[in-house]
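In: Show me the folded form of this:
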Amino acid sequence: MNKENFRILIVDDEKSFLLLMRKILDDEGYTVKGLTDPEEALKVLDAFEPSLVISDLKMPKMDGIKFMDEVKRSRQIDFIMITAFATVETAIEAMKKGAEDYITKPLKDPDQLRIAVAKVFDRQTLVDENVLLKSALYEDIPAFEIVFAGMENVLKELKDVAPTDATVMLYGETGTGKTLVAKILHRLSGRKGPFVDINCAAIPENLLESELFGYEKGAFTGALSQKKGKFELANDGSILLDEVSEMSLTLQAKLLKVLQERTFERIGSLHTLKTSARVAAATNRDLREMVKEGKFREDLFYRLNVFPISIPPLRERREHLEKIIGYLIGVIARRFGREPKIIPVAVFQYMREYQWPGNIRELENVLERAIIVSKGSELQIPDIGDISESGRLKKSGGDLKGIEKEAIRNALSQTGGNKTMAAKMLGISVRSLHYKIKEYEIK
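Out: Alright, predicted model coming up:
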């Protein structure tokens, strides 16, 4: 969820305070609506569909707790209460009734509001991601069998290690689906917390530590409010350290401490926090070789490499390619709101000739493009695109025309020269087949 999709309804009869809160949250990028009348606010719930309601406790027409009760009768919405009476009693009453948090007015520090809202936003975002995770393709057992076709040993290893707390190290080339496998590991573990991943190669070294462990307000220039790190957000869940091989030696030492002691500190804090997150790491590099070269800590390697799993490249699973392609075509078509395409034998043969150096990720990208450009009910070889060494696909046995010519020859051979049957097998018209036979001078 992005901030623009996170809708906040503010209800406060004090208009100046309402405008102040709206300005603060507008500047943060949230979608905000403000009303002074709680009865009017009840009327806009269906149209506005807020993700969070911020309500004053003391209002003339209806107090905040009664307003919250009215709202929660028909829907589950998070509440933050505003009180000018910062007493333990009012705060406890609001929290008992279902409020997530409360803030006091006058608002002496805008960060009080920012932090309270950010906590709700972060939690809802992680919950949403977990719901999507549970509804994704790997929840369906038949989909398991298709996605793991040719690597059933990987699925077995995941099922064996999932119920434990063992750290899992995922090895595999770029695009083999290491992140997906980590999500499946999390799903099979039954952990109640969220799945959180971080790409260690995509974040500058000076920012990676704060992303992992969080920071306190004022810890450094630009730290305007407290921020939770990935380890804190993943508590009771799982965290994937993708491309862990790209982490600096300094940060490797800090990660080792987390793995050994299960504790960490936010930057700028003296308070030690505990983490129960299940750790998985992934890399496309040879960590043992990096240890020999002094580029990766040996002690960290052994901490991470408790349960190594190797994910094979797609070229080693090509005997299952038709099953995988057929499944992905259905997934992509549904994503685009289109009917799944029929895939002729010639197209499968054409794609089997390719080594797929980008693995599943590349295959999915190629199929997405093919579905977009395809005009008929069947995918054709031109929809897939040319095969070139340096491009998305690889030349194997010649260029596009060479492979198409070979596919036609094979189809004619398999049908004993019956052009009608061969055309059906190739997914083209008899007229087109006659034209191509003449073009390629096939005898």
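
In: C-alpha only now, for contacts and for neighbours.
Out: Fine.

In: give the contact list for residue 295.
Out: Residue 295 is in contact with residue 249, counting by Cα atoms under 8 Å, 6 or more residues apart in numbering.

In: How about residue 246, nearest residue that isn't a chain neighbour?
Out: residue 201 (5.5 Å; Cα to Cα, 6 or more residues apart in numbering).

In: element containing that neighbour, please.
Out: Secondary structure from DSSP states H and E places residue 201 outside every helix and strand.

In: Could you check how far it is from residue 89?
Out: Between residue 201 and residue 89 the computed distance is 48 Å (Cα to Cα, to the nearest Å).

In: higher neighbour count, these two?
Out: residue 201 (15 against 10; other Cα atoms under 10 Å).

In: Isn't the more buried one up against residue 241?
Out: No. In this structure residue 201 lies outside contact range of residue 241 using Cα atoms under 8 Å: 9.8 Å.

In: buried set for stretch 267-276?
Out: Neighbour-count burial for stretch 267-276, with 16 or more other Cα atoms under 10 Å as criterion, is recorded at 267, 275-276.

In: follow-up on the earlier one: contacts only, for the residue nearest to residue 246.
Out: Residues in contact with residue 201, defined by Cα under 8 Å, 6+ apart, are 242-244, 246-247.

In: quick one: which of the residues you listed sit in strands?
Out: Counted as lying in strands by DSSP state E, out of the contacts of residue 201, are residue 242.

In: nearest to residue 31, of the contacts of residue 201?
Out: residue 242 (32.2 Å; Cα to Cα).

In: So the closest one versus residue 382, what's the distance?
Out: 35 Å.

In: Which strands and helices lie in contact with the helix or strand that contains residue 40?
Out: Using DSSP H and E, residue 40 falls within helix 38-48. Applying 3 or more Cα pairs under 8 Å, 6 or more residues apart in numbering; DSSP states H and E, one finds that helix 38-48 contacts strand 7-11.

In: Could you check how far the helix or strand following the strand it packs on is from the centre of its chain?
Out: Downstream of strand 7-11, the first helix or strand assigned by DSSP H and E is helix 15-27. Here helix 15-27 shows a centroid-to-chain-centroid distance of 33 Å under the convention Cα atoms, centre = their mean, to the nearest Å.

In: just checking, what packs against helix 15-27?
Out: Of the remaining helices and strands, those touching helix 15-27 by 3+ Cα pairs under 8 Å, 6+ apart are strand 7-11, strand 31-35, helix 110-135.

In: what sits up against it?
Out: Residues from elsewhere that reach helix 15-27 (Cα under 8 Å, 6+ apart): 10-12, 31-36, 110, 113-114.

In: Would you mind giving the orientation angle of it with respect to strand 31-35?
Out: 170 degrees (axes from the mean of the first three to the mean of the last three Cα atoms, to 10 degrees).

In: Please provide the structure for the following sequence as well, for comparison with the first:
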Amino acid sequence: MSSILVIDGDHSALEKIRHFLAKEGYETYTASTGTDGLNLCVQKSPDLVIMDLALSDVDGLTILEELLEENERIKVIAMMSCPEMGSIVRVMKIGAFDYIHKSEDMSELSASVRKAMSTLDLDRRTDRFSRESTLEFRKGDIIGTGKDMREIFKMVGVISQSRTTVLIEGESGTGKELVAKVIHSHTSPNEPFIAVNCSAIVETLLESELFGHEKGSFTSAFNRQLGKFELARYGTLFLDEISEMSVNLQAKLLRVLQEMEFERVGGKDKVHVHARVIAATNKNLRTLVREGKFRPDLFYRLNIVSIKMPPLRERPEDLPRLVQYLLAKVNRDIGRRILGVSDDVMEAFQGHDWPGNVRELENLLVRAGVMAKGRILEKSDFPELFEKQDLSGSEQTFRLEEGGTSCELLTLDDVEEQHIRKILQRERGKNKGELCDILGISRPTLERKLEKYGISFERDGFDRSLEEERLAVEEKAGP
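Out: Next up, the predicted model:
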């Protein structure tokens, strides 16, 4: 039988709650002061504590902190007759399971108790998760046990024996830069690893960024500046989103890779290249070559050795271990002790398409970890994944919008358009840079997709709530 401790200085309210919980089948202890409640908690080790924050002998927040310090597994439901925003925020920040309005009606308390007991029941069944959660997060690790990932690990080992140019292909969020760093760490760990996002810098600045410039070579060139090729020394220069590089700059890069030397912008002296170049792209360069958007000679120069990163949807066998690894990172970053995800969540994960790949999975786990009440993440902790889920018998069909057509009947363009529109609506008010991080794409890519699908960022992505509220107030006030 589950046990509950009730702490409330109001004798009438205390007896009413005790009587209600007894009828529900719970073993109940009561205390009328915070001190007595804390002592009783130490003696009885209840599963749940329900406490009024307005105590006569001591500050309720202090008791809440001491209860959670005494037993980190205990769940605490705090209540107050006149809840305020500030007190609610402080209580939840300390670690309470829930905060409810104290009233004669027991419905809100009943719902909160049921939810707490459900979470406790799930927490009790965590032996398996406790054994699996020994996986520690080590920055730079690549998690994968499937055949595709094992082949990539082998290739990394072979590539690390030389300093040849490498091309890494794969969708956004598959870990291309991570693989580049692993190659670097096994080749020249004591030298710099310099990463350049070719899509984030305009053409004129990118040339100077890569090759440096001499003093006076252009208006704002007040001093000589070394480029990334020089700064990388004998290390690695990682060129991300290489497909976004202009054709003119592609020609200069090709010459550098062929001659292994270059001139700074505005300079005449030859600078020798010693850095290894690793390029990455989320596009099919062969298609871009056929379309005349990428130089074929540069493609062949970059494609001496290529690695194809598989999307997450093609490696479901890696998900259990990958989830545990990412949760170890989440726990470290946000100070939680999440042990794992429930079986039905893992089943849904393994059936999800993961358009944002590992980056999307990590973002989901971070959000769920921040808001979770228990130590095992449940369906309710992933509203982004489950709120549009249509359950039909044992089959799960994910729908992109209410009443929408299932993913199996949509074209890829339809899926992408609906996903972008959904993100714009859900993250209304965020700027384009923030949206790019959420979608896992570059800003130029976002601009192209908005134009392709006729989506207006100003119309669909701008939060008008404050403006509409202002106009409503002005209209009500009159001239």
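
In: What span of structure 2 is the helix holding residue 40 of structure 1 aligned with?
Out: The counterpart of helix 38-48 of structure 1 in structure 2, using TM-score structural alignment, is absent.

In: Could I get the buried residue list for that helix?
Out: Neighbour-count burial for helix 38-48 of structure 1 [16+ other Cα under 10 Å]: 38, 41.

In: chain center to it: distance?
Out: On Cα atoms, centre = their mean, the centre of helix 38-48 of structure 1 falls 33 Å from that of its chain.

In: Next, the angle from the following helix or strand past that helix to helix 15-27.
Out: Remark: after helix 38-48 of structure 1, the chain's next helix or strand is strand 52-56, criterion DSSP H and E. Going by the same axes, to 10 degrees, strand 52-56 of structure 1 is angled at 160 degrees with respect to helix 15-27.

In: matching residues in structure 2 for the next helix-or-strand element following strand 52-56 of structure 1?
Out: Per DSSP H and E, strand 52-56 of structure 1 leads on to helix 64-72 as the next helix or strand towards the C-terminus. Mapped onto structure 2 using TM-score structural alignment, helix 64-72 of structure 1 covers no residues at all.

In: show me what contacts the alignment partner in structure 2 of residue 354 of structure 1?
Out: Alignment note: residue 354 of structure 1 maps to residue 352 in structure 2; criterion TM-score structural alignment. Listed by Cα under 8 Å, 6+ apart, the contact partners of residue 352 of structure 2 are residue 313.

In: Check residue 91 of structure 1 too.
Out: Here residue 91 of structure 1 is in contact with residue 102 (criterion: Cα under 8 Å, 6+ apart).

In: what range in structure 2 matches the helix or strand harbouring it?
Out: Per DSSP H and E: residue 91 of structure 1 is located in helix 88-96. The counterpart of helix 88-96 of structure 1 in structure 2, using TM-score structural alignment, is absent.

In: what separates residue 193 of structure 1 from residue 339 of structure 1, distance-wise?
Out: Applying Cα to Cα, the value for residue 193 of structure 1 to residue 339 of structure 1 is 36 Å.

In: Compare those two and say which is more crowded by neighbours.
Out: residue 193 (19 against 13).

In: just checking, what residue in structure 2 corresponds to that one?
Out: Aligned partner of residue 193 of structure 1 by TM-score structural alignment: residue 191.

In: before we move on, what about residue 114 of structure 1?
Out: Using TM-score structural alignment, residue 114 of structure 1 has no partner in structure 2.

In: Could you check stretch 189-204 of structure 2 and say which residues are buried?
Out: Buried-residue list, stretch 189-204 of structure 2, by 16+ other Cα under 10 Å: 191-199, 203.

In: quick one: the strands in the stretch 201-350 of structure 2?
Out: Taking DSSP state E, counting those that start in this stretch as the criterion, the stretch 201-350 of structure 2 contains strands spanning 236-240, 261-263, 270-272, 276-281, 305-308, 340-341.

In: burial measure for the closest residue to residue 110 of structure 1 other than its chain neighbours, as a count.
Out: Leaving out its chain neighbours, the residue that sits closest to residue 110 of structure 1 by Cα to Cα, 6+ apart is residue 24, at 7.2 Å. Neighbourhood size, residue 24 of structure 1 [other Cα under 10 Å]: 16.

In: So what does residue 9 of structure 1 match up with in structure 2?
Out: So, by TM-score structural alignment, residue 9 of structure 1 is left unmatched.

In: Which residues are in contact with residue 9 of structure 1?
Out: Contacts of residue 9 of structure 1 by Cα under 8 Å, 6+ apart are 32-35, 50, 52-54.

In: returning to what we had before: which one of the strands of the stretch 201-350 of structure 2 lies closest to residue 7 of structure 2?
Out: strand 340-341 (31.9 Å).

In: contacting residues around the closest one?
Out: Residues outside strand 340-341 of structure 2 that contact it (Cα under 8 Å, 6+ apart): 129, 133, 323-324, 327, 375-378.

In: Can you pick out the most distant pair from those residues?
Out: Applying Cα to Cα across these, the maximum distance is between 133 and 378, 16.5 Å.

In: And residue 242 and residue 382 of structure 1? Which one has more around it.
Out: residue 242 (24 against 14).

In: Check which helix or strand the residue most central in space within structure 2 maps to.
Out: Geometric centre of structure 2, nearest residue: residue 363, 1.4 Å, by Cα atoms, centre = their mean. Element membership for residue 363 of structure 2, per DSSP H and E: helix 357-371.

In: Identify the residue spatially nearest to the counterpart of residue 285 of structure 1 in structure 2, adjacent ones excluded.
Out: When structure 2 is aligned by TM-score structural alignment, the residue opposite residue 285 of structure 1 is residue 283. Excluding the flanking residues, the one nearest residue 283 of structure 2 by Cα to Cα, 6+ apart is residue 243, at 6.9 Å.

In: Counting neighbours, what do you get for the one you found?
Out: With neighbours defined by other Cα under 10 Å, the count for residue 243 of structure 2 comes to 23.

In: Report the contact partners of it.
Out: Neighbour list for residue 243 of structure 2: 281, 283, 285, 294 [criterion: Cα under 8 Å, 6+ apart].

In: Tell me how far the residue opposite it in structure 1 once aligned lies from residue 53 of structure 1.
Out: Alignment note (TM-score structural alignment): residue 243 of structure 2 maps to residue 245 of structure 1. Here residue 245 of structure 1 is placed at a distance of 43 Å from residue 53 of structure 1 (Cα to Cα).
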